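Undergrad: The sequence isn't on hand, but the structure is:
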């Protein structure tokens, strides 16, 4: 009996393993649905690899696509895509927990540990109230976004379709997925290119992207600020870094594309600035664009690539290494240059574990992108920078593309699926999911010294 109990405990999944398997199951279910003939306007089954690519891109809220989802998917396919985006954005554990709460089922300690892992929390305290807030905030923001977008779309399409478009694109934009249905119209460009001179659509999109990328912890802090009169250190760092990155990206894109006849040059000064801001905001995870990414100058593409690598905030619908990781690394360098032992942010000292985790996550992400790019340069025929751009976009779950995604070989598509999965789950979480149960060292070895720099 004791042996059976030990075996049962040995086969019990850890929280990282549960998250990994959960995402795999969601992707497989989505793949089966999207591959069925009834989900495709041609009436024929979509190749399973292509269906899996779209399902993975939606569940990992990336936005890369090998088909025209607006034209090639039926309403069933598009609604299935929308559900995958919503589940992927909020996280399947969040959705499962909310169902359990509605059914008044008790949330076990183990399930709380999984939620803690999924929401990137350092403590179990207040995890269930946070999950409730996540759903409320998401539904309210998406509903407002849907109403605003639908009202705008009613000026150019039937009311029913305008409402449908409003709901789909609000969910897609808030969850930083980047999918759009405008390809339904053969004479229209994809994404938001048709709205390059429409301030209303751009401003609504910018707000939705920012709210989705800040993370639910920060949103909760902002909403309760009037009562608490304070923000947590996490929120201060996220807000400060987000503003700095938006300004940085806007200035870079504005400068380099100002005279580009294929992007911003034909626009007025105000429209140039607003489009540069949208691209800056969208680059960090949303994947939407009002200009052809492939027509951007290489300097702009490289700046966007860097923004994609950084990504959004922890606990958000965005990807990347996260803005908090970047801030920790920058201030660790500053502390080292000043000869200080502690890394201090807003008069708070960071523990060494956070710094080590930031370094680990960044290096793992960097090496993964480098290795993936090296592999794809041997299997695909595209130039180096577009391939690096595509790899970074997939890993950072951004979805921006220079237009080469549908040209990838079967191996290339499968490789991008893995990158999107790893990027959404996080390299460190995936490593913990695959690794054996960690054991503490029984002793510490003598300290050694090596020369650095």
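TA: Cool, got the structure. From a predicted model like this one, the values you see are computed outputs, not experimental measurements.
Undergrad: Please count neighbours and contacts with C-alpha atoms only from this point.
TA: OK.
Undergrad: Which strand or helix spans residue 360?
TA: Assigned by DSSP states H and E, residue 360 belongs to helix 352-379.
Undergrad: how much distance is there from that helix to the middle of the chain?
TA: Relative to its chain's centre, helix 352-379 lies at 17 Å (CA atoms, centre = their mean, to the nearest Å).
Undergrad: in it, what counts as buried?
TA: 355, 358, 359, 361, 362, 364, 365, 368, 369, 372, 373, 376 (16 or more other CA atoms under 10 Å).
Undergrad: now swap in stretch 92-103 and tell me
TA: For stretch 92-103, burial by neighbour count (16+ other CA under 10 Å) applies to 92, 93, 94, 95, 97, 98.
Undergrad: what does stretch 322-338 give?
TA: Those would be 322, 323, 324, 325, 326, 327, 328, 329, 331, 332, for stretch 322-338 by 16+ other CA under 10 Å.
Undergrad: what's the distance between residue 28 and residue 57?
TA: The gap separating residue 28 from residue 57 is 12 Å, by CA to CA, to the nearest Å.
Undergrad: take the one below as the second:
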């Protein structure tokens, strides 16, 4: 009988006893490093880039953020852009999908705790359904990105030619569905600010990718509204509300700003740009106008939207929409002196509220610490720096033009924020989902709050 090599045995043992999110965080790091080294190959770039440039770009791609320190159009060759698109696709699949794939591919048996967490996180009742959901995810990704690329060809091919137009369409479809925000155009999508196809297809892709695979599967498999789970209802209502707020306030605040909406003469063009920029802010990070030209009030609004982010088990980052919705429901219950939190005829458990509190607390500490460190080590406007940190945490990719001003240390800080913004909340959620029954109960004490 042939014995397996000792390193393989040791690896399987380590994977078997290590929590899936922790393993996958390591795999994310490995993917970032490999991506950075790949981008350093001579045929990947048209000009020499530093290791810092390569690692920052790889981190931004794997975490589907979109912050860039190099010009994707002119600095990268076709092969470099292909590597970038591959990193975006792998990063956009998400931790939970990777968990099922890795564990299934290696033939590992999940422990009860790991299995339970993954099953509950993806809202499934059995491991077989969990596996089916993974293949559903692949089908959704494939169909959405192919359809998106075909439609985007209608806009990109007439402007750039047959071959380049096809590649621009494929790249933007992958980038949009995975909420990455990378573009193969130096000026982003500003040249297509009023193009009807771009303004419909790109938002459709990143909204579909941002609401989460569980929601997509729920909508596809269950009866309208009453058959949907509480998570799906909260996610859809929260997403709709944030879209209305983002688009409406963008139009109101920027209507007469000559650097953004007011550069367009017609009301229809202004509303089109307000639609695209207001809806892309939470997750995708594309731009059809000058982000550096936004009013301070609009920038502050966008920071809040970026920190909120997309949905759980989606291609987006941030705190997640359902986290904020549960926080608001808990606050409302407190002021109404209710002892139970509920929505749409379903109650929300105390453990979920505690998880929300922990996620918001750790996000606040991370954002504050990163902003403080960057302000202490860099010259620059407070709003520009804090906007950059919020964009990195929400893995959005919008910038007021400050990314190029970062030192190597500043890039490292932003890379850490991008990584934790994508990986950290889910990893924390794993440990929060592991219930530990206390052996000792203490008498209740009084603490004065507020």
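TA: Sure, I can see it. None of the values given here were measured: they were computed from a predicted structure.
Undergrad: how much does the helix holding residue 360 of the first structure stray from the second structure?
TA: Once fitted to the second structure, helix 352-379 of the first structure is off its aligned match by 0.7 Å on average (mean CA distance after the TM-score superposition for the first structure).
Undergrad: give me the stretch of the second structure that the next helix or strand along the chain from that helix matches.
TA: Once the chain leaves helix 352-379 of the first structure, the next helix or strand it forms, by DSSP H and E, is helix 384-395. Aligned by TM-score structural alignment, helix 384-395 of the first structure falls on residues 382-393 of the second structure.
Undergrad: what about that stretch, how far off from the first structure?
TA: In this overlay with the first structure, the average offset of stretch 382-393 of the second structure from its partner residues is 0.5 Å by mean CA distance after the TM-score superposition for the first structure.
Undergrad: Only the buried residues of that stretch, if you could.
TA: Quick answer for stretch 382-393 of the second structure (16+ other CA under 10 Å): 384, 385, 386, 387, 388, 389, 390, 391, 392, 393.
Undergrad: Please tell me I have it right and the fourth one contacts residue 301.
TA: No: counting by CA atoms under 8 Å, residue 301 is not a contact partner of residue 387 of the second structure; they are 10.2 Å apart.
Undergrad: Check whether the residue nearest the centre of the first structure sits in a helix, strand or coil.
TA: Centroid-nearest residue in the first structure, with CA atoms, centre = their mean: residue 318, separated by 2.7 Å. At residue 318 of the first structure the chain is in coil, as set by DSSP: H, G, I helix; E, B strand; the rest coil.
Undergrad: Quick check: the gap between residue 48 of the second structure and residue 39 of the second structure.
TA: In terms of CA to CA, residue 48 of the second structure sits 10 Å off from residue 39 of the second structure.
Undergrad: These two: who's more crowded?
TA: Each of residue 48 of the second structure and residue 39 has its neighbours counted (other CA atoms under 10 Å); residue 39 has more, 27 against 13.
Undergrad: need the contact list for the counterpart of that one in the first structure.
TA: Aligning on TM-score structural alignment places residue 39 of the second structure opposite residue 34 in the first structure. By CA atoms under 8 Å, 6 or more residues apart in numbering, residue 34 of the first structure lies in contact with 40, 46, 51, 55, 77, 80.
Undergrad: Neighbours of the residue mapped onto residue 167 of the second structure from the first structure, how many?
TA: Counting by TM-score structural alignment, residue 167 of the second structure lines up with residue 164 in the first structure. Using other CA under 10 Å, residue 164 of the first structure is surrounded by 16 other residues.
Undergrad: Now name the helix or strand holding residue 164 of the first structure.
TA: Element membership for residue 164 of the first structure, per DSSP H and E: helix 159-174.
Undergrad: And that helix against the second structure, how far off on average?
TA: By mean CA distance after the TM-score superposition for the first structure, the fitted helix 159-174 of the first structure averages 0.7 Å away from its aligned residues in the second structure.
Undergrad: starting at the chain centroid, how far to that helix?
TA: Mean C-alpha position of helix 159-174 of the first structure versus that of the full chain (CA atoms, centre = their mean) differs by 20 Å.
Undergrad: Counting by contacts, list what it packs against.
TA: Applying 3 or more CA pairs under 8 Å, 6 or more residues apart in numbering; DSSP states H and E, one finds that helix 159-174 of the first structure makes contact with helix 75-90, helix 127-153, helix 199-214.
Undergrad: relative orientation of that helix and helix 127-153 in degrees?
TA: Relative orientation of helix 159-174 of the first structure versus helix 127-153 (axes from the mean of the first three to the mean of the last three CA atoms, to 10 degrees): 140 degrees.
Undergrad: Throw the buried residues of helix 352-379 of the first structure into TSV and include distance to residue 66 of the first structure, thanks.
TA: Formatted as TSV, these follow (distance: CA to CA, whole Å):
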residue	distance to residue 66 of the first structure
355	38
358	33
359	34
361	29
362	29
364	27
365	24
368	23
369	21
372	19
373	19
376	17
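Undergrad: Between these, which sits nearest residue 295 of the first structure?
TA: Distance to residue 295 of the first structure across these (CA to CA) is lowest for residue 373, with 21.2 Å.
Undergrad: Can you tell me what the closest one aligns to in the second structure?
TA: So, by TM-score structural alignment, residue 373 of the first structure is matched to residue 371.
Undergrad: Farthest pair within the buried residues of helix 352-379 of the first structure?
TA: 355 and 376 (31.7 Å).
Undergrad: So which residues make contact with the helix or strand hosting residue 116 of the first structure?
TA: Element membership for residue 116 of the first structure, per DSSP H and E: helix 109-118. The contact list for helix 109-118 of the first structure, computed with CA under 8 Å, 6+ apart, reads 15-16, 18-19, 91, 93-94, 122-124, 127-128, 315.
Undergrad: Can you give me every residue that contacts the aligned residue in the first structure for residue 131 of the second structure?
TA: In the first structure, the residue paired with residue 131 of the second structure according to TM-score structural alignment is residue 128. Listed by CA under 8 Å, 6+ apart, the contact partners of residue 128 of the first structure are residue 112.
Undergrad: Check the gap between residue 128 of the first structure and residue 93 of the first structure for me.
TA: According to CA to CA, residue 128 of the first structure and residue 93 of the first structure sit 12 Å apart.
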